[in-house]
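**Q** Need the 3D shape of this:
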Amino acid sequence: MKLYIKYMVSLRCKMLVKEELKKLGLDCISVELGMAEMQEDITDELREAFRINLEKAGLELLDSKKDILVEKIKNVIIEMVHHAEDIPDVNDSDYISEKLGYDYTYLSNTFSEVKGMTIQKFIILHKIEKAKEMLLYDEDNLTEIAFKLNYSSVAHLSNQFKKVTGFTPSFFKEMKFKREKNLENL
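**A** Model (predicted):
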């Protein structure tokens, strides 16, 4: 039996889910990307107790098939943008469709219906977050960042960056240096 849980992909959350299952005397095979796979079926009472314990910890047990699918889509995108060594050099829609085994149109329509935004918008928001992180903490220049995030050009990345943040990438990076300089002068 599989239980679907809404949580950020982090070691802390995975450990929390495992602990809550253990408290209830449930053995899990694995806890990965928002899903806990159980060895056996669980009763409705245990499922409800698990749901309540998760909510106390700020997590959510998902019941709706559409919500579960949207969480899977989000997790694939987050893993693709933030946790993969390199963003796959294939069309985003093909990658997501292949990973989840569904037609992209179905995935896209379900995502838009539940989240109120397109999958592409969600990907752009996460790519810009990754770009901001890389600008602040990496040694990469904008050309390298655009390449690593599979943008067709630096101009394309810059335009999306400005649209999402209101700043150009160079201004954003310059703000970091000004903050660091101000901290040094304190």
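**Q** switch to C-alpha atoms for all contacts and neighbour counts from now on
**A** Noted.
**Q** Can you tell me which residue is spatially central in the protein?
**A** Ile78 (2.9 Å; Cα atoms, centre = their mean).
**Q** Next up, the contacts around Asp89.
**A** Contacts for Asp89 were tallied using Cα atoms under 8 Å, 6 or more residues apart in numbering; they are Asn150.
**Q** For the comparison step, fold the sequence that follows:
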Amino acid sequence: MKLYIKNMVCDRCKMAVETVLDKLDLNPTNVVLGEVDLKEESLTDAKYQEMKTALENLGFELLEDKKKAAVAQIKAAIVELAHYTKEPLKVNLSEYLSNKLGTDYASLSSVFSVEEKNTIEHYFIQQKIEKAKELLSYGELTLSEIAFQLNYSSVAHLSAQFKKETGLTPSQFKQDLKRQTLDKI
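**A** Model (predicted):
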């Protein structure tokens, strides 16, 4: 049985979800960002509600609507790409998402835009800028190294997108250091 879970955006989130499922004697066979495979083929209504409530108590949302589930999958794939993938993307974003989610990009884009009032591309930029903020706050990399790590063509391109998204230059941001949690983007 496959479950889609909103706000599961980091490794700690995955561990929290696994803990909840284990406490409920459910058997997750695979837990990735935004999605869980259970060994069980179906659940009783009572067990399903118990799981749903336990997840909600931790700030997660069990997605039952297919469109919302698709959006959660898109977001999880983008978060994984922007925050946890070290290698440069070898294909464009649309091809990456189509291959990863097994759906044509036009359908993914349409659902995402309607449900989120945002484009996939802009959401990806927002995630990359959030990652840039994280790296800037650590103070270990130069802006040039950050631009390279996030696959920007130049420091100027990163700086322009950063300013457009935050209203601050990267240097100004370093002085303020205000970040958002990934699930709030």
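**Q** thinking again about what came up before, just the element for the residue nearest to the centre of structure 1, please.
**A** Per DSSP states H and E: Ile78 of structure 1 is located in helix 65-78.
**Q** which outside residues touch that helix?
**A** 4, 6, 9, 33-34, 62, 96, 99-100, 107, 110-111, 114-115, 123, 126.
**Q** do the same with stretch 155-164 of structure 1
**A** By Cα under 8 Å, 6+ apart, stretch 155-164 of structure 1 touches 124-125, 128, 146, 151, 167-169.
**Q** Give me the mean distance between the helix holding Ile78 of structure 1 and structure 2.
**A** The superposed helix 65-78 of structure 1 is, by mean Cα distance after the TM-score superposition for structure 1, a mean 0.6 Å from where its aligned residues fall in structure 2.
**Q** Specify, as a residue range, where that helix falls in structure 2.
**A** Using TM-score structural alignment, helix 65-78 of structure 1 lines up with residues 66-79 of structure 2.
**Q** For Pro28 of structure 2, give me its contacts.
**A** Here Pro28 of structure 2 is in contact with 18, 21-22, 36-39 (Cα under 8 Å, 6+ apart).
**Q** quick one, longest helix in structure 1?
**A** helix 119-137 (DSSP state H).
**Q** same for that one, what does it pack against?
**A** helix 104-115, helix 142-148, helix 154-165, helix 169-184 (3 or more Cα pairs under 8 Å, 6 or more residues apart in numbering; DSSP states H and E).
**Q** Could you find the counterpart of Ser137 of structure 2 in structure 1?
**A** Match for Ser137 of structure 2 (TM-score structural alignment): Leu136.
**Q** Farthest pair within the contacts of stretch 155-164 of structure 1?
**A** Spatial extent of those (Cα to Cα) is set by the pair Tyr151 and Phe167 at 17.9 Å.
**Q** burial of Lys56 of structure 1, as a residue count?
**A** Neighbour count for Lys56 of structure 1, taken as other Cα atoms under 10 Å: 10.
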